[in-house]
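Trainee: structure here, sequence nowhere to be found:
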């Protein structure tokens, strides 16, 4: 079976993970390309009994560590700001948290990917949770047309110490509220109440306000296509609370100047 046939179905989600880990599209994709090259050049390293998804992420982890786990965010990120935030959460802690929350791996699978014992993983997760809770609070605008989901998200962000400042259900309402409130973070659905696009709403907002955005959708594969623009931070519905926490932490950690990457 070819590399693409075996690992291709998992690449969109690895791309999501790589961007959340490294803070950008270009650096994340570069690590993925190197991982695929390693798989192609040395298929004997594929362990019998391991799933294709675990194998792919394990190779990515190996390549990432081989570079010193640098967080290459590109020229758009503020170096001083990133350096400050890097002191708050070690890369290895962030990876453990993302694997078990955003990506939904079991504890044993995460241990295999990171090649660490179970006790070591729990220590990393405990440290990550403590650091995430210490993140600076911000104001959060939710763009979601389902009242129950919006209420759940509002409750979650408030539990994390952030301030929920409103919920918009349409593109026009979202832009108007963002202009008025100027939030520090947006959680956004893709399909809105009047059949307008959450992505279009975010593009309108980003043309006027610089802030991180997390997209929440039931169909992530429609957005993770390799085409531009596409979101850096993406959560799949139905979402887990820890997945939202992880994405919020990453978005606030990096605070990149653009959320829909236009780079080639």
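Mentor: That came through, no problem. Source: prediction; values computed, not measured. Numbers count the residues shown, from 1 in each chain.

Trainee: can we go C-alpha only for contacts and neighbour counts from here?
Mentor: OK.

Trainee: and the helices in the stretch 1-150 of the chain?
Mentor: Chain-ordered helices for the stretch 1-150 of the chain, with DSSP state H, counting those that start in this stretch as the definition, fall at 3-7, 11-22, 25-41, 52-66, 79-86, 91-100, 107-114, 118-133, 147-159.

Trainee: among these, which is nearest residue 251?
Mentor: When the helices of the stretch 1-150 of the chain are compared by CA to CA, helix 11-22 sits nearest residue 251, at 7.9 Å.

Trainee: adding distance to residue 237 and mean neighbour count, write the helices of the stretch 1-150 of the chain out as JSON lines.
Mentor: As requested, the helices of the stretch 1-150 of the chain are arranged in JSON lines below (distance: least, CA to CA, whole Å; neighbours: other CA atoms under 10 Å):
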{"stretch": "helix 3-7", "distance to residue 237": "23", "mean neighbour count": "13"}
{"stretch": "helix 11-22", "distance to residue 237": "14", "mean neighbour count": "22"}
{"stretch": "helix 25-41", "distance to residue 237": "22", "mean neighbour count": "18"}
{"stretch": "helix 52-66", "distance to residue 237": "20", "mean neighbour count": "20"}
{"stretch": "helix 79-86", "distance to residue 237": "28", "mean neighbour count": "13"}
{"stretch": "helix 91-100", "distance to residue 237": "16", "mean neighbour count": "22"}
{"stretch": "helix 107-114", "distance to residue 237": "21", "mean neighbour count": "20"}
{"stretch": "helix 118-133", "distance to residue 237": "22", "mean neighbour count": "16"}
{"stretch": "helix 147-159", "distance to residue 237": "10", "mean neighbour count": "16"}
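
Trainee: is it possible to export those to a markdown table including distance to residue 232?
Mentor: Formatted as a markdown table, the helices of the stretch 1-150 of the chain follow (distance: least, CA to CA, whole Å):
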| stretch | distance to residue 232 |
| --- | --- |
| helix 3-7 | 21 |
| helix 11-22 | 6 |
| helix 25-41 | 7 |
| helix 52-66 | 18 |
| helix 79-86 | 17 |
| helix 91-100 | 14 |
| helix 107-114 | 22 |
| helix 118-133 | 19 |
| helix 147-159 | 19 |
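
Trainee: list the contacts for the nearest residue to residue 54 once chain neighbours are set aside?
Mentor: Using CA to CA, 6 or more residues apart in numbering and skipping residues adjacent in sequence, the residue nearest residue 54 is residue 113, 6.3 Å away. For residue 113, the set of contacting residues under the criterion of CA atoms under 8 Å, 6 or more residues apart in numbering consists of 54, 55, 57, 58, 59, 61.

Trainee: okay, now the one to match up with it:
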């Protein structure tokens, strides 16, 4: 890895990884606002002292390592003014083994290696493996519920159903269009929505979710998209939980478990 020595190169390297830092921070906190605040604090730390950025590492790993220094020192998974499901999640989080969610997210969603996670978190690789194993067990056992799937591709929909059912969740149904999704939600209110962005009739999964949330109130939502960076700009209300296409089974499992802790979606604009 070539060392990053000048400001413009550093800015370019960080800029490309910032959407994924936002995704990680939002998943940890269950909130766009709180997650983005932590991400901004990491950037500010690098701007104040470039030496904190480990230039010998690939930019994503170096950026996440700075973030983790701030995250660990704060010790606050959500801000004090959070309400609703994010606030209620503290009862669950207090029972989890420390650092397990971080290790699981870094491996399953952000796709860091065990060695890279150990560097980011400042722990041994053996501890990372242990934390991931504990996280998978604790998160899977902690919350179950009814999940609605909005997906127009039949094979993907079947795969998602199989993964969710194997986790012990009930499936309220699968909708292929915006109108079908609204009707399905009215027929049986879900505890979580798993939604594609682009639907069969060129309608928007985002619009479908917003319509459902207006009727049913706050629910945790996971979006699936081939272009996650387009929903991680920080320029408007955006989701905390995103799965990139093509996805892996462990990514779906991790995101579903995480999202069951937090209400992550505010009204979005397609």
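Mentor: Thanks, I have it. On a predicted model such as this, the values are computed, not experimentally measured, just so you know.

Trainee: follow-up on the earlier one: adding distance to residue 216 of structure 1, write the contacts of residue 113 of structure 1 out as TSV.
Mentor: Supplementary listing: the contacts of residue 113 of structure 1 in TSV, determined by distance: CA to CA, whole Å:
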residue	distance to residue 216 of structure 1
54	24
55	27
57	23
58	26
59	27
61	25
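
Trainee: rewinding a little: any idea what the residue nearest to residue 54 of structure 1 aligns with in structure 2?
Mentor: With TM-score structural alignment defining the correspondence, residue 113 of structure 1 maps onto residue 120 in structure 2.

Trainee: residue 252 of structure 1 now?
Mentor: Using TM-score structural alignment as the criterion, the counterpart of residue 252 of structure 1 in structure 2 is residue 260.

Trainee: okay, the residue located most distally from the centre of structure 1 and residue 95 of structure 1: tell me how far apart.
Mentor: Relative to the mean C-alpha coordinate of structure 1, counting by CA atoms, centre = their mean, the farthest residue is residue 44 (30.8 Å). When CA to CA, to the nearest Å is applied, the distance between residue 44 of structure 1 and residue 95 of structure 1 equals 25 Å.

Trainee: so what corresponds to residue 19 of structure 1 in structure 2?
Mentor: Aligning on TM-score structural alignment places residue 19 of structure 1 opposite residue 26 in structure 2.

Trainee: can you check residue 38 of structure 1 too?
Mentor: The equivalent of residue 38 of structure 1 in structure 2 is residue 45 (alignment by TM-score structural alignment).

Trainee: list the contacts for its match?
Mentor: With contacts defined as CA under 8 Å, 6+ apart, the neighbours of residue 45 of structure 2 are 52, 66.

Trainee: run the last query once more with 10 Å
Mentor: Contacts for residue 45 of structure 2 were tallied using CA atoms under 10 Å, 6 or more residues apart in numbering; they are 51, 52, 53, 66, 67, 69, 70.

Trainee: and the last one, what pairs with it in structure 1?
Mentor: Right, residue 70 of structure 2. With TM-score structural alignment as the criterion, residue 70 of structure 2 matches residue 63.

Trainee: tell me how far the nearest residue to that match once chain neighbours are set aside lies from residue 53 of structure 1.
Mentor: Nearest-residue entry for residue 63 of structure 1: residue 35, 6.2 Å, with adjacent residues in sequence omitted and distances by CA to CA, 6+ apart. Look at residue 35 of structure 1 and residue 53 of structure 1: by CA to CA, they are 13 Å apart.

Trainee: just residue 151 of structure 1 next, same as before
Mentor: 33 Å.

Trainee: what do you get for residue 12 of structure 1?
Mentor: Here residue 12 of structure 1 is placed at a distance of 11 Å from residue 53 of structure 1 (CA to CA).

Trainee: cool, residue 83 of structure 1 as well?
Mentor: The span separating residue 83 of structure 1 from residue 53 of structure 1 equals 32 Å under the rule CA to CA.

Trainee: please apply the same query to residue 176 of structure 1.
Mentor: Distance check for residue 176 of structure 1 against residue 53 of structure 1: by CA to CA, it reads 42 Å.

Trainee: how about residue 251 of structure 1?
Mentor: In this view, residue 251 of structure 1 and residue 53 of structure 1 are 25 Å apart by CA to CA.

Trainee: could you do residue 104 of structure 1 as well?
Mentor: For residue 104 of structure 1, the distance to residue 53 of structure 1 under the criterion CA to CA works out to 11 Å.

Trainee: ok, now residue 120 of structure 1?
Mentor: When distances are taken as CA to CA, residue 120 of structure 1 and residue 53 of structure 1 turn out to be 22 Å apart.

Trainee: now do residue 211 of structure 1
Mentor: 32 Å.

Trainee: got it, and residue 167 of structure 1?
Mentor: In this structure, residue 167 of structure 1 and residue 53 of structure 1 are separated by 36 Å, where distance is defined by CA to CA.

Trainee: residue contacts, whichever residue in structure 2 pairs up with residue 157 of structure 1?
Mentor: When structure 2 is aligned by TM-score structural alignment, residue 157 of structure 1 is paired with residue 164. Residues touching residue 164 of structure 2, when contacts are defined by CA under 10 Å, 6+ apart, comprise 144-149, 158, 170-171, 194, 249, 252-253, 256.

Trainee: which one of those sits closest to residue 267 of structure 2?
Mentor: Minimum separation from residue 267 of structure 2 among the contacts of residue 164 of structure 2 (CA to CA) is found for residue 194, which lies at 15.6 Å.

Trainee: and the closest one, what element?
Mentor: For residue 194 of structure 2, the element it lies in under DSSP states H and E is strand 192-196.

Trainee: whichever helix or strand comes after that strand vs structure 1, mean deviation?
Mentor: In the C-terminal direction, the helix or strand that comes right after strand 192-196 of structure 2 (DSSP H and E) is helix 205-216. When structure 1 is overlaid, helix 205-216 of structure 2 sits 0.4 Å from its aligned residues on average, using mean CA distance after the TM-score superposition for structure 1.

Trainee: give the aligned range of helix 205-216 of structure 2 in structure 1.
Mentor: Residues 198-209 of structure 1 are the counterpart of helix 205-216 of structure 2, counting by TM-score structural alignment.
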